[in-house]
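> Task: produce atomic coordinates for the following.
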Amino acid sequence: MVDPLLVVGVLVSMFVAYNIGGSTTGPAFGPAVGADAISKTAAAALMGVFFFVGAWTIGRNVVTKLGTELVTDPAVFTLESSIAVLFFIGVALLVGNVFGVPASTSMTAVGAIAGLAFAGGVLDMAVMGEIVTWWIVSPIIGFWVSLIVGRYFYARLNRLVAMERSEGPLLDVDRSGLVPSVSVHRTTNRRELVGTVTVVAIGCLMAFSSGTSNIANAVAPLVGSDALAMDPAIILGGVAVTIGAFTIARRTLETMGSDITELPLTAAIVVATVSSALVVFLSALGIPASFVIIATVSIIGLGWGRATRPVTVPEAVSAEETPPVTVDALAADEPGEELPPIGEEDSEDIPEPGDLFNPATTARVVLMQNVVPAIATLGAYLTFRFVPVFGF
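A predicted model of the protein is given here:
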């Protein structure tokens, strides 16, 4: 007979995964859908496939880290405590959604599990220190890589992937034979084809990176409690993410529900590539990474790199005032525009201070990125420390 408590645990876990699918499909495939490269249905299907591939391959490293290595005694993960941890993850993410800020599911999950482990006196401080260290280092890496790309390579990339849609479909499908064949439509130009393939490929990379890191946020507590084995847990999580991608993600795809997709297409591709690569790298190490935070810092680095093109490196470093970082700085180069050498551009091209990223919005994002995990951590700790039913 199936334990009703296990059914509740699986349902809560799948609910968390469902929301992950809904919240991450937009940032991953928003640029592709917005550029009419693929449909919402195709985006949801690709999200489900590549998320599952990432979860099945690299993602189990993060599940193991959170489910067994973050605690010195995995016995702390009873079925009851696992359900409670997932509950706090869901509630904390709901707070972020209410305030319109994309919260870090990885930081929230780590916070909830750390709260449980600390209350039970079984938190592995060495593992926790390793995770926090990478949380600090990875955004710094993302910032500098994006800054270099923005300063030296952005204009060239912008010319390469600019989406100049021609009339008619991108591809022709011939269904006259037994097996349908696909060919490039006669009006499709090379730049359009390269741009379309690039933006769809980046979406697939983001979906893969989401699977490598986020699957643990939904299933690690149940795997740690031995209530579910690794493989069925990943399958259930992947199914729930796919359902979320086909349902609630449609709205985020319409509105491009993330700051990254409001950027020019080239900037979105750069930020997504840098952030996804870092997330996959950290997931291979078993570190749960925050895509949102890395992407936010990468946007700033990319904009700073573009804004400092009119000055040389020594001038930029020694300047009394930091050149302003703006969205316009990312969109300054039109396709085909020839740029003068770095340091020889007209200083008037530097965006005005009024075009800066909104400081209030930036502060709100940074604040909530810390508040949401703190809510999960504190809530879990107080519950497991002072509620007698958990026996700590």
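
> When you work out contacts or count neighbours from here on, use the C-alpha atoms and nothing else.
Will do.

> Could you identify the longest helix within the chain?
helix 190-224 (DSSP state H).

> Next, the buried residues of that helix.
Judged by neighbour count using 16 or more other CA atoms under 10 Å, the buried positions of helix 190-224 are 191-193, 195-196, 198-224.

> ok, now which ones touch the nearest residue to residue 165 once chain neighbours are set aside?
Nearest residue to residue 165, sequence neighbours excluded (CA to CA, 6 or more residues apart in numbering): residue 192, at 6.2 Å. Contact analysis of residue 192 by CA atoms under 8 Å, 6 or more residues apart in numbering lists 161, 162, 163, 164, 165, 166.

> Now do the first one: how many residues are near it, please.
The reference is to residue 161. Neighbours of residue 161 under the rule other CA atoms under 10 Å: 22.

> again, but for the last one
Here the count is done by other CA under 10 Å, and residue 166 has 13 residues near it.

> pretty sure it is in contact with residue 188, am I right?
Yes: here residue 166 reaches residue 188: they are 6.1 Å apart, a contact under CA atoms under 8 Å.

> How much space separates the residue nearest to residue 165 from residue 184?
Distance of residue 192 to residue 184, computed by CA to CA, to the nearest Å: 11 Å.

> ditto for residue 335
Distance, residue 335 to residue 184, using CA to CA: 23 Å.

> which residue sits closest to residue 27 in space, ignoring its chain neighbours?
Closest residue in space to residue 27, ignoring its immediate chain neighbours: residue 258 at 5.6 Å, by CA to CA, 6+ apart.

> element containing residue 245, please.
Applying DSSP states H and E as the criterion places residue 245 in helix 230-246.

> one more to line up against the first:
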Amino acid sequence: MTTTVLSPLLGVGLVVAVFVGYNIGGATTGPAFGPAVGANVISKVLAAALMSFFFFLGAVTIGPQVVETLGGDGQLLQNADVFTMRANVAVLFFIGGALFVGNYAGVPASTSMTAVGAISALGFATGELNWAELGSIASWWIVAPILGFWVSGVIGRYFYPRLNAWIAIEGSEDELLIRFERDGLLPRVRFRGGGDRREAFGAVVVVAIGCLMAFSSGTSNVANAIAPIYGTGEVGMYPLILLGSAAVTVGCFTIARRTLDTLGNDITNLPLTAAIIVAVVSSTIVIVLSSLGVPASFVVIATMSIIGLGWGRATRTTSISEAARGEETRVSVGALTAEEEGEAVPEIGEEEPTDIPRASDLFDPATTARVIIMQNVVPLISTVGAYLTFRWIPVFGF
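A predicted model of the protein is given here:
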């Protein structure tokens, strides 16, 4: 009778993978459920529970396809045998370290781009990189954010006021809009004040979108924590998914409380309706790409969706007649305020040209540039650091 002994390096690799999953849970819960918690629709505990469940659901259904792309034989790496335990620990170290740099800079970085960079560096250093697969992934990384920008831009220009009128939630500091009462055998859902139909609809939409974001995060992000270990062949796919999802759950119930307090650094600082639009567009794109086995970056797609939505809302108040005359584009702050308050909004080109700043006042171009730059610098740190390590440090045996 033989006994399987956990090797020290495998143990270290699993610990680092858990740490990566823990941080994924902490970083993604805020963007997913920040709008719902910020509007006092649900509690932080319920947000963490929903995030954990739907992340696992995405990880166990579509997630394996992305894990195969990053850690499977003949995928991103032509020969997964280069995933030795030493290389595995190093790859996870560079993924976690680079993401820490992004978090320290206050910029949400792409875990998918960072992970692909570190794994690609391993393949390049060993001559096992599948350039065709990497090119396919990189192509989607270019197309997806552009698609998110234009879809959100069209929504912002033509449909935002109507959507904003449908989704209306009056925040309350005293009482949750949705709560569970345990006065019977099974908990029952209760809405604040008996449940105004319009407000209840908005609440359900906000929570449903959070669940969609959690699901999309699971489809793509679980691979970033477990793919290197899966590539070694020492642990099966589904035990690793369970381990990664458990680590994400711990992060959801602990460090995610801070991101929920601040509503995150990216889409959750938008008006509620705008946050929902960005979440729907970004999550849908991520889910589609994950189903194709492409590790997608929700953060980058969401960032470009935010920019597109702001651009669309700005240009909707441009006077068509003035544009035809070649005059300077102007944006009505009053119209934008009316949208947020649910008031009647004039048709495009019919706004009063009073108190009208430039479109750039709707979002800060300098901040936008800083975010985009850092979102590319963080994966670059992971890629370059990993390549130099695998190429020049003999201990890895390559």
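
> ok, the residue most central in space within the first structure - contacts?
Central residue of the first structure (CA atoms, centre = their mean): residue 291, 3.5 Å from the mean position. If a contact means CA under 8 Å, 6+ apart, then residue 291 of the first structure has 104, 275, 276, 279 as its contacts.

> Next, give me the two most distant ones among the residues you listed.
104 and 276 (14.3 Å; CA to CA).

> Looking at these two, which has the bigger crowd around it?
Counted by other CA under 10 Å, residue 104 of the first structure and residue 276 do not tie: residue 276 has more neighbours, with 25 against 22.

> re earlier: what's the burial count for the equivalent of the residue nearest to residue 27 of the first structure over in the second structure?
When the second structure is aligned by TM-score structural alignment, residue 258 of the first structure is paired with residue 265. Using other CA under 10 Å, residue 265 of the second structure is surrounded by 15 other residues.

> part of a helix, is residue 265 of the second structure?
No: going by DSSP: H, G, I helix; E, B strand; the rest coil, the assignment for residue 265 of the second structure is coil, not a helix.

> Would you mind measuring from it to residue 35 of the second structure?
12 Å.

> cool, residue 123 of the second structure as well?
Counting by CA to CA - residue 123 of the second structure and residue 35 of the second structure are separated by 40 Å.

> neighbour count winner among the two?
For the pair residue 123 of the second structure and residue 35, the greater number of neighbours falls to residue 35 (28 against 23), based on other CA under 10 Å.

> Does that one touch residue 275 like I think?
Yes: counting by CA under 8 Å, residue 35 of the second structure touches residue 275, with 7.1 Å between them.

> who touches both of the two?
residue 268.

> Which of the contacts of residue 192 of the first structure are still contacts in the second structure?
Retained in the second structure by both residues aligned by TM-score structural alignment, their matches' CA atoms under 8 Å are the following of these: 161, 162, 163, 164.

> so the first one touches residue 191, yeah?
Translated: residue 161 of the first structure. Yes: the criterion here is CA under 8 Å, and residue 161 of the first structure meets it with residue 191 at 6.4 Å.

> buried ones in stretch 251-263 of the first structure?
Within stretch 251-263 of the first structure, the residues scored as buried using 16+ other CA under 10 Å are 252, 253, 256, 257, 258, 260, 261, 262, 263.

> Repeat that for stretch 313-330 of the second structure.
313, 314, 315, 316, 317, 318, 319, 329, 330.

> Of those, which is the nearest to residue 30 of the second structure?
Distance to residue 30 of the second structure across those (CA to CA) is lowest for residue 313, with 24.6 Å.

> Counterpart of that closest one over in the first structure?
Residue pairing (TM-score structural alignment): residue 313 of the second structure is matched to residue 306 of the first structure.

> hmm, back to that, which helices and strands sit right next to the helix holding residue 245 of the first structure?
Here helix 230-246 of the first structure touches helix 4-34, helix 40-54, helix 190-224, going by 3 or more CA pairs under 8 Å, 6 or more residues apart in numbering; DSSP states H and E.

> tell me the angle of it relative to helix 190-224?
130 degrees (axes from the mean of the first three to the mean of the last three CA atoms, to 10 degrees).

> In the second structure, what range does helix 230-246 of the first structure match?
Matched against the second structure by TM-score structural alignment, helix 230-246 of the first structure falls on residues 237-253.

> With the first structure overlaid, report how far that stretch is off on average.
The superposed stretch 237-253 of the second structure is, by mean CA distance after the TM-score superposition for the first structure, a mean 0.3 Å from where its aligned residues fall in the first structure.

> Buried residues, that stretch. List them.
Using 16+ other CA under 10 Å as the test for burial, stretch 237-253 of the second structure gives 237, 240-241, 243-253.

> For the helix or strand hosting residue 93 of the second structure, name the packing helices and strands.
Using DSSP H and E, residue 93 of the second structure sits within helix 85-104. Secondary-structure packing of helix 85-104 of the second structure (3+ CA pairs under 8 Å, 6+ apart): helix 8-38, helix 111-126, helix 197-232, helix 365-392.
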